[in-house]
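Q: quick one: sequence plus predicted model below, questions after.
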Amino acid sequence: MGMVNMHEAKTSLSKLVEAVESGAEEEIVIARNGKPAARLVPIAVPRKKRRLGLLAGKYPPMDFEAFQAMDAEIETMFLGKEK
């Protein structure tokens, strides 16, 4: 799609915006009388920063052996019987 004339841009603006938003087109150049006049590009939306470690200290530490020991308890909860 790359370059479109002004009349085509007027009649199919929503399709052009959708193509840019979806990533199907990186940019679309709008031409007037065959000469580039404007460029349609997606807006770079800043990503929200994630805070890491929000649950740090909320749960007691668990070593690997204690984690594995929970398997029997979980199996009992699902199957309703002991090993």
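A: It's in.

Q: for the rest of this, base every contact and every neighbour count on C-alpha atoms.
A: Fine.

Q: which parts of stretch 33-42 are buried?
A: Leu40, Val41, Pro42 (16 or more other CA atoms under 10 Å).

Q: can you add distance to Lys10 and secondary structure and give the residues you listed back as CSV?
A: Formatted as CSV, those follow (distance: CA to CA, whole Å; DSSP: H, G, I helix; E, B strand; the rest coil):
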residue, distance to Lys10, secondary structure
Leu40, 13, strand
Val41, 16, coil
Pro42, 18, coil
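
Q: ok, structure two:
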Amino acid sequence: MGTLQVSVAQAKAEFAALVARAEAGEDIVVTRNGKPVARLTALTERPVIYGDLSGLRVSDDLSLPDDVIDDFMGR
């Protein structure tokens, strides 16, 4: 699907229809005076995938709160 450009006024008048089009995968750019100012696009819920950090060592002089380091290290 391509990108549709609509003015702020058009977006206001056709908001529900534009949201439906975005949900269907279309990318919609909202313009003001012909210049892009916002984008309407579908949200995708992707799981956060972290890399394998086993064996990673955190320096003793790292200046982060202990709870942040514990979370990072999985403690």
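A: Done, it's in. Computed from a predicted structure; not experimentally measured.

Q: what TM-score do we get after superposing?
A: Comparison of the two superposed chains (TM-score structural alignment, normalised by the length of the second structure) gives a TM-score of 0.54, and 45 aligned residues with a CA RMSD of 1.5 Å.

Q: would you mind measuring from the residue nearest in space to the middle of the second structure to Val37 of the second structure?
A: By CA atoms, centre = their mean, the second structure has its centre lying nearest to Leu43, at 7.6 Å. Taking CA to CA, to the nearest Å as the measure, Leu43 of the second structure and Val37 of the second structure are separated by 19 Å.

Q: which outside residues touch stretch 11-27 of the second structure?
A: For stretch 11-27 of the second structure, contacts defined as CA atoms under 8 Å, 6 or more residues apart in numbering pick out Met1, Gly2, Thr3, Leu4, Ile28, Val30, Arg39, Leu40, Thr41, Ala42, Leu43.

Q: now render those residues as CSV, adding distance to Leu18 of the second structure.
A: Formatted as CSV, those follow (distance: CA to CA, whole Å):
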residue, distance to Leu18 of the second structure
Met1, 14
Gly2, 13
Thr3, 12
Leu4, 9
Ile28, 8
Val30, 10
Arg39, 11
Leu40, 8
Thr41, 9
Ala42, 11
Leu43, 14
